[in-house]
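[1] What shape does this take:
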Amino acid sequence: MSNLSVQVSNFKRQLNRIRDDQKHEIIIESTNIIVRELKKLSSTLSSQLQFLNAISFINRRYENSPSHSEIFDNNSDYNAYVGMLSFKEELSSKLELVISKFETFRKDWEALEYKVQQQESYTDARDMLSSLISTLSDNNSEHWNKWLAIIDAEIKIEDEFLEKQKYNPSQLVNYNEFHSKSSSFKNKLKEREKTQELAQDIQRLANELADIKANFDLSDFPKEVERFFKSVDSRYETATLEHLTPEVLKWMTEHNYLKNFKIERK
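    Just a heads-up that it's a prediction; the model follows:
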């Protein structure tokens, strides 16, 4: 074989390798696009299904409560009853359609492999799944926010009343516990992944906060009494008999607080 023939043969082999490499790159890239898109949707769907479990817990928790209707009534996609959560007809049909679209996509994948990326069977399945996830997300978020609004109303306490507990000796333990649990409650609300376990934790903390709130002394005790307690509890101020005004003494006598204090000379 002449040198020219050898060179031509080598060139053809190199050209074929280049073509094969290019084809492989197209296959890899097309496949990766499908994988990336479906992996992202799969992860989001998984999160929304976990979120749905949290909503199911809320449904069971409030099924015998008047608040149940505030959370679940007037919803076009979910049925909430007897502790169960189910999809209404429109959402069920959408789910069945998604399953059907993915079955068609699977068959096309077996026949066309990476080329299915350009087929309607893939784009329809992908877009239908995305639409279903969006519907789940909207419904889950709506119920979650309504539930949180109910909880917030149950544990809400005006700052001025809460602050008074801090300077009320009989309420100091309750105040510190309320403050600690309130911080935990707020941190739970910030968690991104909504799960049944998270909903249970939030509900438990809300119940505990509501119990503490019920034990608070929310009477608006006199300003001089408040000032007396602040001076007693202050790290930077020493309470003197000047703070023990007739009004303070009367209030402490009526509320049986005299035994909680003793007098010491400076």
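
[2] CA only for contacts and neighbour counts going forward, please
    Fine.

[3] Now do the helices in the stretch 151-266 of the chain.
    Listed from the start of the chain, the stretch 151-266 of the chain has helices (DSSP state H, counting those that start in this stretch) covering 159-166, 172-189, 196-215, 223-233, 246-254.

[4] If you count neighbours, what's buried in the longest one?
    By neighbour count on 16 or more other Cα atoms under 10 Å, the buried set for helix 196-215 is 196, 198-199, 201-203, 205-206, 208-210, 212-213.

[5] And for it, what's in contact with it?
    Contacts with helix 196-215, where a contact means Cα atoms under 8 Å, 6 or more residues apart in numbering, come from 50-51, 53-55, 57-58, 151, 154-155, 157, 174, 177-178, 181-182, 184-185, 188-189.

[6] Recalculate using a threshold of 6 Å.
    Helix 196-215 is contacted by residues 53, 54, 155 when judged by Cα atoms under 6 Å, 6 or more residues apart in numbering.

[7] Second input sequence below; structure requested for side-by-side comparison:
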Amino acid sequence: MSTPPPTGPLVTRGSLAAELRTLGVRAGETLLVHSSLRSLGWVNGGPVAVVQALLDVLGPAGTLVVPTQSGDLSDPALWGNPPVPREWWPEIRATMPAYDPRVTPSRGVGVLPETVRTWPGALRSAHPETSFAALGAGAAAVVDGHAPDCRLGERSPLARLESAGARVLLLGAGYATCTSFHLAEYRVPSPVVEVGRPSAAGWVTVREVSITSEGFAELGADFERDRPVVRGTVGAAAARLFPVADAVAYAVRWLPVHRPRDLVAGAAPAPGGPGPRRRP
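    Sure, this is the predicted structure:
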């Protein structure tokens, strides 16, 4: 059986750059990108062409930032899709490789972040589960100082991006992927949980704010309704552009009103406990 031809549209480095500029991406800015390569159409050059286009638009003074999460460096007791046999848990914990920002691959965030992570000159933050990678003039300022007990809070790149006036680009990705909303979880009452992970010293447990993207699609829809969000199309993908600070401030007000009670500090934990909903 022959493979059907691609449906397109045909997308190139040049067409992407032109459409990003039309959307409003500016030279010299810091841009946090959440993306779906497949949504763009048939990209000549794949993720490399997309990264090149983003860097073309941002220019030498700009900074490109992507999430490079590695949620599989976590307690196997919390894996759910698929789970692993209980009798495996001790050996998995004892033998799981520790996080190494140079070699640990990103998981569950798409091919574009992994392309940025391995790009010459890319820098990556130190958190073993929720790291970010950055390219460009402000890369070090974004990724430095990511505390091992602060996944997406005040001592993470998200807070650096907020204070730097960075913007978010959702490139074919929905609001469920918007990590900026997580920073708000650290500023409203949220449960604190114990999180296990591998380290150079063996298996360790740290206390972290419990985070979840549950309700983020609804939060994003309300945010887009009430706040100025630039909307457009890049290739075949729907694109959204907005400041990190706007997203965080809106989520700080929205979460205490709309989040289910079991996700608020002081309430009983949700069935199954915190942690990854699936193995990436």
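
[8] And the TM-score between these chains?
    After superposition, the two chains reach a TM-score (TM-score structural alignment, normalised by the length of the first structure) of 0.24; 104 aligned residues with a Cα RMSD of 5.8 Å.

[9] And the helices of the stretch 151-266 of the first structure: which comes nearest residue 78 of the first structure?
    helix 196-215 (17.5 Å; Cα to Cα).

[10] show me where the stretch 1-150 of the first structure has helices.
    All helices of the stretch 1-150 of the first structure, identified by DSSP H, counting those that start in this stretch, fall at 3-62, 67-72, 89-112, 120-155.

[11] any chance of those helices in JSON lines, with mean neighbour count and distance to residue 162 of the first structure too?
    Shown next, in JSON lines, are the helices of the stretch 1-150 of the first structure (neighbours: other Cα atoms under 10 Å; distance: least, Cα to Cα, whole Å):
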{"stretch": "helix 3-62", "mean neighbour count": "15", "distance to residue 162 of the first structure": "28"}
{"stretch": "helix 67-72", "mean neighbour count": "18", "distance to residue 162 of the first structure": "26"}
{"stretch": "helix 89-112", "mean neighbour count": "15", "distance to residue 162 of the first structure": "45"}
{"stretch": "helix 120-155", "mean neighbour count": "17", "distance to residue 162 of the first structure": "11"}
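
[12] Out of those helices, which is closest to residue 164 of the first structure?
    Per Cα to Cα, nearest to residue 164 of the first structure of the helices of the stretch 1-150 of the first structure: helix 120-155, 16.5 Å.

[13] Now do the closest one and helix 196-215, the angle between them.
    10 degrees (axes from the mean of the first three to the mean of the last three Cα atoms, to 10 degrees).

[14] Quick check: which helices or strands does helix 120-155 of the first structure pack against?
    Under the contact definition 3 or more Cα pairs under 6 Å, 6 or more residues apart in numbering; DSSP states H and E, helix 120-155 of the first structure sits against helix 89-112.

[15] Mind listing what's buried along stretch 223-232 of the first structure?
    So, applying 16+ other Cα under 10 Å, buried residues of stretch 223-232 of the first structure: 224, 225, 226, 228, 229, 230, 231, 232.

[16] centre of the chain versus that stretch, how much separation?
    40 Å (Cα atoms, centre = their mean, to the nearest Å).

[17] Can you list the helices and strands that the one helix or strand residue 14 of the second structure maps to packs against?
    Assessed by DSSP states H and E, residue 14 of the second structure sits inside helix 13-23. Here helix 13-23 of the second structure touches helix 46-58, going by 3+ Cα pairs under 6 Å, 6+ apart.

[18] got the angle for the helix it packs on vs helix 13-23?
    Between the axes of helix 46-58 of the second structure and helix 13-23, defined by the same axes, to 10 degrees, the angle is 50 degrees.

[19] after helix 46-58 of the second structure comes which helix or strand?
    strand 63-67.

[20] Who are the packing partners of that following strand?
    Packing partners of strand 63-67 of the second structure (3+ Cα pairs under 6 Å, 6+ apart): strand 30-35, strand 132-136.

[21] Those strands: which one's closest to residue 196 of the second structure?
    Among these, strand 132-136 sits nearest to residue 196 of the second structure (Cα to Cα), with 20.1 Å.

[22] with the contacts of helix 196-215 of the first structure in mind, which one is nearest to residue 140 of the first structure?
    Out of those, the member with the shortest distance to residue 140 of the first structure (by Cα to Cα) is residue 54, at 8.7 Å.

[23] I'd like the distance between the spatially closest residue to the closest one that is not a sequence neighbour and residue 56 of the first structure.
    Spatial nearest neighbour of residue 54 of the first structure, chain neighbours left out: residue 196 (3.9 Å); criterion: Cα to Cα, 6 or more residues apart in numbering. Using Cα to Cα, to the nearest Å, residue 196 of the first structure is found at 8 Å from residue 56 of the first structure.

[24] same question, residue 70 of the first structure
    The value you get for residue 70 of the first structure to residue 56 of the first structure, if Cα to Cα is used, is 15 Å.

[25] likewise residue 34 of the first structure?
    32 Å.

[26] Residue 12 of the first structure now?
    From residue 12 of the first structure to residue 56 of the first structure the distance is 65 Å (Cα to Cα).

[27] Repeat that for residue 98 of the first structure.
    Counting by Cα to Cα - residue 98 of the first structure and residue 56 of the first structure are separated by 23 Å.

[28] Would you mind giving the buried residues of helix 196-215 of the first structure as a markdown table with distance to residue 253 of the first structure added?
    What follows is the buried residues of helix 196-215 of the first structure, written out as a markdown table (distance: Cα to Cα, whole Å):
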| residue | distance to residue 253 of the first structure |
| --- | --- |
| 196 | 50 |
| 198 | 46 |
| 199 | 45 |
| 201 | 42 |
| 202 | 40 |
| 203 | 40 |
| 205 | 36 |
| 206 | 35 |
| 208 | 32 |
| 209 | 30 |
| 210 | 30 |
| 212 | 25 |
| 213 | 25 |
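
[29] closest to residue 145 of the first structure among these?
    When the buried residues of helix 196-215 of the first structure are compared against residue 145 of the first structure (criterion: Cα to Cα), the nearest one is residue 199, at 11.8 Å.

[30] what about residue 96 of the first structure, distance to residue 102 of the first structure?
    Distance of residue 96 of the first structure to residue 102 of the first structure, given as Cα to Cα: 10 Å.

[31] Identify whichever of the helices of the stretch 151-266 of the first structure lies nearest to residue 43 of the first structure.
    With Cα to Cα as the measure, helix 196-215 is the member of the helices of the stretch 151-266 of the first structure nearest residue 43 of the first structure (17.2 Å).
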